[in-house]
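S.K.: Sequence first, predicted model second:
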Amino acid sequence: MTTPLALVLNAGSSSLKFALYDIAAAPVERARGIVERIGGAPRLKAAFRADLPSVARDLASEAVHDHAGALGAVLFLIEASFPDARIVTVGHRVVHGGTTYAAPIVVTPEVLAELTRLIPFAPIHQPHNVSGIEAAQAAFPDALQVACFDTAFHRTQPWVNDTYALPPDYYARGVRRYGFHGLSYEYVSGELARIAPERAAGRVVIAHLGNGASMCAVEGGRSISSTMGFTPLDGLPMGTRCGQIDPGVIFYMLAEEERPIDDVQTLLYTESGLLGLSGLSNDMRTLEASGTAEADAAIAYYTARIREQVGRLAATLGGLDALVFTAGIGENSPRIRAEVCERLGWIGIELDPERNAASAEVITTSASPVEVRVVPTDEEIVIVRAAKSLWEAGDAACRPFPPDRRLSDTKV
């Protein structure tokens, strides 16, 4: 019997993350991995949830010089590992859905054209999301392509948290505070409702701390305010992004330093944040281990900005019932969590050092009025659930790999 599979793709500037799920019933993960260093010295890494060995191997640069080549390497692996399986739907993480898309949607030519139109709103992410969809369409012309949006979760924000103090025609044209990491916030909010429903029903701040970082005020499971705005550049300092900055600094760079606008964009997106402050790395693990004054200063700046945003978002909510840490740094760095919470006693947070060091589910004391939790995120499961639902709604049938699309001879 043919097993229907769903493939989830998350296309970055030089990487393609993927996850594979059996969707015959409730989604069951079969494999997860990444093709990294696309366009350079590409490498494929994958782990399987079966009696199959993990994979870590270099790929031929001439075959994997773009996202289509990376997808080819992924499909070759899938076909070799699951010869009887058929991919019936592909779910895509898309950073920007604009004002139009507030829910997952089947990708049609009209939808793809709209996502392409939104590239100026997220110039570092959206082009790669679009190219990932195009590559999947070419590989699976009969599969249902589904786009899931990082901005969708935040479309419930009230107007005062959604707008800028600009003439109203800008808001009408789409210049507004969109917020991002919505797939992560959707998952974490759902998990919190499952494991701590009384907290989830109240006032919650979620800190998604990874190479990209943001925070979100959630009330009753709905987004109220986010630290990110018009683009994923705003808000907290990140691995290589500066976060919040006075626009006058940009005017200074353009007018006084006469820097080309593309050069300024590159500086703010890829040469700033933890990397720019430390002069060492954008990887928090490297910074924590280095012990240099510059690394410690970068960490101090990072945690100070997070503390500030806890206060701002709590004020927006009118109080705080729970603070949740998630994503790579949030889930795995006791030091960052401790430094963030160190001066938040005024808001009702009393950290338990032993629980925090163990990355326990709850890292505050039993007497702490505000509960602080560590909740691992899973954006891929949010995407596959949406893709499965839309595929089932369309009464689609399992389709084989098209004969002219098989990848057995691909040089990867």
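M.R.: Nice, I can see it.
S.K.: all contacts plus neighbour counts: C-alpha atoms, from now on.
M.R.: Fine.
S.K.: For Leu317, see how far away Pro237 is.
M.R.: Noted for Pro237: a distance of 23 Å to Leu317, by C-alpha to C-alpha, to the nearest Å.
S.K.: again with Gly348
M.R.: Distance, Gly348 to Leu317, by C-alpha to C-alpha: 15 Å.
S.K.: who's more crowded, the two?
M.R.: Per other C-alpha atoms under 10 Å, whichever of Gly348 and Leu317 has more neighbours is Leu317, with 19 against 16.
S.K.: How about the contacts made by Asn10?
M.R.: Taking C-alpha atoms under 8 Å, 6 or more residues apart in numbering as the contact definition, Asn10 lies against Leu16, Lys17, Phe18, His92, Arg93, Val94, Asn129, Gly132.
S.K.: quick one: the helices in the stretch 201-350 of the chain?
M.R.: 247-255, 261-270, 273-278, 284-290, 293-317, 327-332, 334-341 (DSSP state H, counting those that start in this stretch).
S.K.: ok, the residue nearest to Ala213 when sequence neighbours are not counted - contacts?
M.R.: Closest residue in space to Ala213, ignoring its immediate chain neighbours: Met238 at 5.6 Å, by C-alpha to C-alpha, 6 or more residues apart in numbering. By C-alpha under 8 Å, 6+ apart, the contact list for Met238 reads Gly210, Asn211, Gly212, Ala213, Gly273, Leu274, Asn282, Tyr302.
S.K.: before we go on, here's another structure to hold up against the first:
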Amino acid sequence: MPQAILALNAGSSSIKFAAYRVGTGSELTLACKGSLDRHAREAKLIVKDAASTVLQEHTSESVDSSSALTTLLLGRIEPLLGDAELAAVGHRVVHGGPTFSAPVLVDSAVLQALDALTPLAPLHQPGCLDPIRSLISVRPRLLQVACFDTAFHHDLPPTYRRFPLPAEFEADGIRRYGFHGLSFEYIARSLDSVEARVVVAHLGSGSSLCAIRNGKSVNTTMSLTPLDGLMMATRSGAIDPGLVLYLQQTKNMSASEIEELLYHRSGLIGLSGISSDMRILLASDDLKAKEAIDQFCACVAEQIAAMATCMSGVDLLVFTGGIGENSPEIRKQICARLNWLGLRIDDEANMRGHNSISTRESRFAVRVIPTDEESVIAMQTRDIIDRANLEDPNRIAKNPA
């Protein structure tokens, strides 16, 4: 019987998904894709085919349990797979820590180890692991694979991997991990020349940059946690570490209060006091909205220059992610701050959302490439399943957890 793989990309209140049929030679063909958004009062499911034609739209009362949410999702997707049987589900997991440097089949020990990493990604890790637990509950025999956002950066050179702290801290796993690795891997796979010096700007609610050379991560802006680096929708990004001490010692703020401040009340929403949504800020005439946008663009431009420095130059700048792909104004403002590097963009191509937006006179190319994390999850899951079946042909029939 033909097989299918489901890729799940879970957030705190939504799940993006894509289902693929596995063909001859393990080729993957997109069967359907979509999203499941859960809000306070309702859950909204949208399913599209490979050409982005809407196949289903379904709204129901919001469900409290992850198991019910997963059951709803599977119930809508599986009938669209035709004669293919769902063989495995791949999950985006934000933090793999020092142990998980490649995709892995999930069992109870793996799940426990991933749960222990929650303090390093409190905003993301629980949402990534909930669907895994739900599937164990409703489909205990279904194989599940964890695919890590940190894995792409696992082999960062020591210059950019290590913090300037005593060696024993790195021995305890305190190092730069980096995130958005599935997105960066997709971009790296899609480029014609792996030798190019590439800076990828993944800009969205969470934002980070990555310097890529020879298809590998050289440096990145996020580090131990997804809080570091660029300012984001609600996250502060890099700040003076002494601020944390000051807030504790002088303002008597607890660790949980500081976590709430830096993860949920900072960044665009903190600076503007209006919204964490870049679209709303761009439409606003409020001076604070402009200040928040200016600081965001200045921070991104500065760090693009830093990423270029670690490669002794840049051949290609790629914009991706929700803001990077869809906001020509933000791209324009960021690139204007890099004119001193010889960057020149074609304003009309940029406004029309063309793939290539640099001029012929530009010292390096600038492209807009929509990311596809789900396809990377599916490929990594397929590879793990192929390997597992080679090692044990009966593995598909065993309970992984």
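M.R.: Structure received. In this text, all values refer to a predicted model and were calculated from it rather than measured experimentally.
S.K.: Can you calculate the TM-score here?
M.R.: After superposition, the two chains reach a TM-score of 0.92 (TM-score structural alignment, normalised by the length of the second structure), with 393 aligned residues with a C-alpha RMSD of 2.2 Å.
S.K.: Indicate which one of the helices of the stretch 201-350 of the first structure is closest to Ala70 of the first structure.
M.R.: Ranking those by proximity to Ala70 of the first structure (C-alpha to C-alpha) places helix 261-270 first, at 22.4 Å.
S.K.: buried ones in that closest one?
M.R.: Buried residues in helix 261-270 of the first structure, counting neighbours by 16 or more other C-alpha atoms under 10 Å, are found at Val264, Gln265, Leu267, Leu268, Tyr269, Thr270.
S.K.: Which part of the second structure matches it?
M.R.: Under TM-score structural alignment, helix 261-270 of the first structure corresponds to residues 255-264 of the second structure.
S.K.: next one: stretch 307-326 of the first structure
M.R.: Alignment of stretch 307-326 of the first structure against the second structure: residues 301-320, by TM-score structural alignment.
S.K.: Quick one: end-to-end length of the matching stretch, please.
M.R.: In stretch 301-320 of the second structure, first residue to last residue: 15 Å (C-alpha to C-alpha).
S.K.: what residue of the first structure matches up with Leu74 of the second structure?
M.R.: In the first structure, Leu74 of the second structure lands on Leu75 (TM-score structural alignment).
S.K.: same question, Ile280 of the second structure
M.R.: Checking TM-score structural alignment: Ile280 of the second structure goes with Thr286.
S.K.: And for that match, the neighbour number?
M.R.: For Thr286 of the first structure, the neighbour count with other C-alpha under 10 Å is 12.
S.K.: Give the equivalent position in the second structure for the residue nearest to Ala213 of the first structure.
M.R.: In the second structure, the residue paired with Met238 of the first structure according to TM-score structural alignment is Met232.
S.K.: I'd say Val64 of the first structure and Arg37 touch.
M.R.: No: in this structure, Val64 of the first structure is not within contact of Arg37 by C-alpha atoms under 8 Å, at 9.3 Å.
S.K.: And those two? Which one has more around it.
M.R.: Just comparing Val64 of the first structure and Arg37: by other C-alpha under 10 Å the higher neighbour count belongs to Val64, 25 against 20.
S.K.: quick one: the closest residue to the more buried one other than its chain neighbours and Ala255 of the first structure, what's the gap?
M.R.: Once flanking residues are discounted, Val64 of the first structure sits nearest to Ala70: 5.2 Å by C-alpha to C-alpha, 6+ apart. For Ala70 of the first structure, the distance to Ala255 of the first structure (C-alpha to C-alpha) stands at 40 Å.
S.K.: again with Phe121 of the first structure
M.R.: For Phe121 of the first structure, the distance to Ala255 of the first structure equals 23 Å [C-alpha to C-alpha].
S.K.: neighbour count winner among the two?
M.R.: Comparing Phe121 of the first structure with Ala255 by other C-alpha under 10 Å, the one with more neighbours is Phe121, at 19 against 11.
S.K.: I'd say that one and Thr231 touch.
M.R.: Yes: the criterion here is C-alpha under 8 Å, and Phe121 of the first structure meets it with Thr231 at 6.2 Å.
S.K.: Report the distance from the match of helix 261-270 of the first structure to the chain centre.
M.R.: Between the centre of stretch 255-264 of the second structure and the centre of its chain there are 21 Å (C-alpha atoms, centre = their mean, to the nearest Å).
S.K.: What is the burial count for Ile304 of the second structure?
M.R.: Ile304 of the second structure is flanked by 24 other residues according to other C-alpha under 10 Å.
S.K.: For it, give me its contacts.
M.R.: Ile304 of the second structure sits in contact with Val199, Ala201, Leu209, where contact means C-alpha under 8 Å, 6+ apart.
S.K.: try 10 Å
M.R.: 199-201, 209-211, 220-221, 298, 314, 317, 334-335, 338 (C-alpha atoms under 10 Å, 6 or more residues apart in numbering).
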